[in-house]
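Peer 1: Provide a 3D model corresponding to the input given below.
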Amino acid sequence: MSIFNASRLLGKTVLITGASAGIGAATAILFAKGGSNLILLARRADPLEKVAEAARAAHKASGVQQGGAVVTIQLDVSDRAQVAALWSKVPSNFRNIDILVNNAGSAHGLDQVGDVLDSDIDAMFATNVFGLISVTQLLIKDFKARNTGHVINVGSIAGRESYAGGSAYCASKAAVRAFSGSLLREVVNTPIRVTEIQPGMVETEFSIVRFRGDKSAADKVYDGLLPLTAEDIAEEIVWAAARPPHVNLAEVYVLPVNQASPTLAFRGGSK
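Peer 2: Sure, this is the predicted structure:
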């Protein structure tokens, strides 16, 4: 069965945070191919518009006759005032959101405890934790009122197992895992689904941000192995969303075949 089951994705409205690049962009394009309507959020307006254009083109190329409408909203999820004002920016015909993909997130530095910059800690928690919670709190009220909805949080292998040099980032992703687990239990008496996607090594601009723009250092993270791509994770997200309504993929832990933990990877091959 295709993940693009028309009866499950066609015409659904999907809100994706951090949609201007990487996993968020790939996820938007894949949902568009399935005939879903999109509300795309990101801090950067120009890249976001390019993703929207690509999503519209993907929908057109798919031949699906319904859905495919795209709305973009420039918004920083780490700013609670902006999140609180989100509904005022969403067109009225888009407000029955079916799926929330909390994808916005980042990592900053690999400093060890004692040397981690306060600004890096603040940035990671503001987006990875507080932003994710703020957006979810806003939408979950509507999901409960309509007795429907699916929250998909992009977590990380780092939320399952810590590693040296990742203290604050690992803590932020552990918080995502804990939050997802609590929400899952809170909505157990409803049709609302909660999924956490937990990727291992994914080659996107994520590592470039972590290494403060040093692309050569970022590239070394993936030396000798074939990492996951943004499209790989997008497939897992859309797959989870396309399951039958009574099926909930609570956790999807996905690794490149040569990775077994944050610190254990076989690098005997080549990309």
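
Peer 1: CA only for contacts and neighbour counts going forward, please
Peer 2: OK.

Peer 1: ok, so what distance separates the residue lying closest to residue 228 once chain neighbours are set aside from residue 48?
Peer 2: Leaving aside its chain neighbours, residue 228 sits nearest to residue 202 (4.5 Å; criterion: Cα to Cα, 6 or more residues apart in numbering). Between residue 202 and residue 48 the distance is 20 Å, computed by Cα to Cα, to the nearest Å.

Peer 1: next one: residue 165
Peer 2: 31 Å.

Peer 1: Show the residue spans covered by the helices in the stretch 101-250 of the chain.
Peer 2: 118-124, 132-146, 167-186, 206-210, 215-220, 230-241 (DSSP state H, counting those that start in this stretch).

Peer 1: Distance to residue 94 and mean neighbour count added to those helices, as TSV?
Peer 2: Shown next, in TSV, are the helices of the stretch 101-250 of the chain (distance: least, Cα to Cα, whole Å; neighbours: other Cα atoms under 10 Å):
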stretch	distance to residue 94	mean neighbour count
helix 118-124	30	15
helix 132-146	13	17
helix 167-186	24	20
helix 206-210	30	19
helix 215-220	38	14
helix 230-241	18	21
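
Peer 1: Please give the structure of this sequence too, so both can be compared:
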Amino acid sequence: MVQKNIAVVTGASSGIGAATARRLAKEGFHVVAAARRADRLEALIAELGSGSAVACDVTSDDSVAALAAEVDRLDGNLTLLVNNAGGARGADAVAEGSVADWQWMYDVNVLGTLRVTKALLPALESSGAGTVVTVGSTAAFVVYEGGGGYTAAKHAQTALVGTLRLELAGKPVRVVEIDPGMVRTDEFALNRLGDQAKADAVYAGVREPLVADDIADCIAWAATRPHHVNVDRLVVRPIAQAAQHKVVRE
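Peer 2: Sure, this is the predicted structure:
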């Protein structure tokens, strides 16, 4: 009997994470959907008709350890981790920056990636064909006014990913980074800005910003290449966005 391949997706309760869980289920993975909002995870798994829902807060060592224990109990090989949990809070200038917001962004985007990767790496390596996909951002490469906290966190996250790839060279684990530009989801801009009108203004006049399914497609494509093929970094933007600061609005 062929053992099933297991994929863990963090931040799976909405947006890119939920879209990725749906796409990977179609690719034949047993998806472990992990996030804080257990009710949303249960609904997602019910929709998929398979998989596992595990409540997990990536800012908690104990919660991540419990996630790893749940994965260990499953019948199958953990071959894919998608570090998707992340987010932004606030758009303050550095001079008025909220230390609490900056600390939260670092803890979720950087230390959350570290915690989950550390916890699941032994199983990924023992599978003989593991892949770690981390969802970063084009904010990892360019800074902009009002984005100091988020760009700092995403710069740190991409440094973590690049270092991990070097350290795993020669081992059967690929390290992939997906860096989206402007992606319109239900919650990212709203959570960051705290106001629906301000969130809507981010995408105002932009023809066809990316959506969660676009990024899920990129993740699935990179993860399903032959295992000797490593997509180190995939930067993806809508055609209306030529760079972080260059967005065409109609």
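
Peer 1: circling back to that earlier point, quick one: which of residue 165 and residue 48 of structure 1 has more around it?
Peer 2: Shown here are residue 165 of structure 1 and residue 48; by other Cα atoms under 10 Å, residue 48 has more neighbours (23 against 15).

Peer 1: residue contacts, the residue nearest in space to the middle of structure 1?
Peer 2: Closest to where the C-alpha atoms of structure 1 average out (Cα atoms, centre = their mean) is residue 103, at 2.2 Å. By Cα atoms under 8 Å, 6 or more residues apart in numbering, the contact list for residue 103 of structure 1 reads 16, 17, 18, 19, 23, 24, 153, 154.

Peer 1: Identify whichever of the helices of the stretch 101-250 of structure 1 lies nearest to residue 81 of structure 1.
Peer 2: Among those, the nearest to residue 81 of structure 1 by Cα to Cα is helix 132-146 (9.8 Å).

Peer 1: do you know how far the nearest residue to residue 240 of structure 1 once chain neighbours are set aside is from residue 35 of structure 1?
Peer 2: What sits nearest to residue 240 of structure 1 in space, not counting adjacent residues and going by Cα to Cα, 6+ apart, is residue 249, at 6.0 Å. Distance of residue 249 of structure 1 to residue 35 of structure 1, computed by Cα to Cα: 22 Å.

Peer 1: who's more crowded, those two?
Peer 2: The neighbour count for residue 249 of structure 1 versus residue 35, taken as other Cα under 10 Å, is higher for residue 35 (30 against 17).

Peer 1: Confirm the more buried one sits in a helix?
Peer 2: No - counting by DSSP: H, G, I helix; E, B strand; the rest coil, residue 35 of structure 1 falls outside a helix, being coil.

Peer 1: What's the match for it in structure 2?
Peer 2: Matched by TM-score structural alignment, residue 35 of structure 1 corresponds to residue 28 in structure 2.

Peer 1: Next: residue 234 of structure 1.
Peer 2: So, by TM-score structural alignment, residue 234 of structure 1 is matched to residue 216.

Peer 1: my read: that match touches residue 19, true?
Peer 2: Yes - counting by Cα atoms under 8 Å, residue 216 of structure 2 does reach residue 19; the two are 5.8 Å apart.

Peer 1: Would you confirm that the residue nearest to residue 228 of structure 1 contacts residue 229?
Peer 2: Yes - Residue 202 of structure 1 lies in contact with residue 229 (Cα under 8 Å); the separation is 5.3 Å.

Peer 1: of those two, who's got more company?
Peer 2: Neighbour comparison, residue 202 of structure 1 and residue 229: the larger count goes to residue 202, with 23 against 16 (by other Cα under 10 Å).

Peer 1: ok, that one - contacts?
Peer 2: Contacts of residue 202 of structure 1 (Cα under 8 Å, 6+ apart): 227, 228, 229, 230.

Peer 1: picking up where we left off before, got a list of what the residue nearest to the match of residue 35 of structure 1 when sequence neighbours are not counted touches?
Peer 2: Nearest non-adjacent residue to residue 28 of structure 2, counting by Cα to Cα, 6+ apart: residue 5, 7.7 Å away. Counting by Cα under 8 Å, 6+ apart, residue 5 of structure 2 makes contact with 28, 29, 30, 76, 77, 78, 79, 80.

Peer 1: Chain neighbours aside, what residue packs nearest to the alignment partner in structure 2 of residue 172 of structure 1?
Peer 2: Using TM-score structural alignment as the criterion, the counterpart of residue 172 of structure 1 in structure 2 is residue 153. Nearest non-adjacent residue to residue 153 of structure 2, counting by Cα to Cα, 6+ apart: residue 106, 5.1 Å away.

Peer 1: I'd say residue 33 of structure 1 and residue 69 touch.
Peer 2: No - with contact defined as Cα under 8 Å, residue 33 of structure 1 does not reach residue 69; the gap is 11.3 Å.

Peer 1: Show me which of these two is the more surrounded one.
Peer 2: Neighbour count, other Cα under 10 Å: between residue 33 of structure 1 and residue 69, residue 33 has more, with 24 against 18.

Peer 1: and that one, how far is that from residue 55 of structure 1?
Peer 2: Per Cα to Cα, residue 33 of structure 1 is found 8 Å from residue 55 of structure 1.

Peer 1: Also residue 264 of structure 1?
Peer 2: 36 Å.

Peer 1: about what we covered before: ok, for the match of residue 234 of structure 1, nearest residue in space, not its chain neighbours?
Peer 2: Spatial nearest neighbour of residue 216 of structure 2, chain neighbours left out: residue 20 (4.4 Å); criterion: Cα to Cα, 6+ apart.

Peer 1: Equivalent analysis for residue 3 of structure 2, please.
Peer 2: Of all residues not flanking residue 3 of structure 2 in the chain, residue 76 sits nearest, at 5.0 Å (Cα to Cα, 6+ apart).

Peer 1: just residue 105 of structure 1 next, same as before
Peer 2: Residue nearest to residue 105 of structure 1 in three dimensions, not counting chain neighbours: residue 128, with 4.7 Å by Cα to Cα, 6+ apart.

Peer 1: Tell me who's in contact with the counterpart of the one you found in structure 2.
Peer 2: Alignment note (TM-score structural alignment): residue 128 of structure 1 maps to residue 109 of structure 2. Contact partners of residue 109 of structure 2, counting by Cα under 8 Å, 6+ apart, are 85, 86, 87, 153, 154, 157.

Peer 1: thought the last one was touching residue 137?
Peer 2: Spelled out, it's residue 157 of structure 2. No - contact criterion Cα under 8 Å: residue 157 of structure 2 and residue 137 do not qualify, at 9.4 Å.

Peer 1: now the strands: where do they sit in structure 1?
Peer 2: With strands called from DSSP state E, structure 1 shows them at 13-16, 37-42, 70-74, 99-102, 150-154, 193-199, 251-254.
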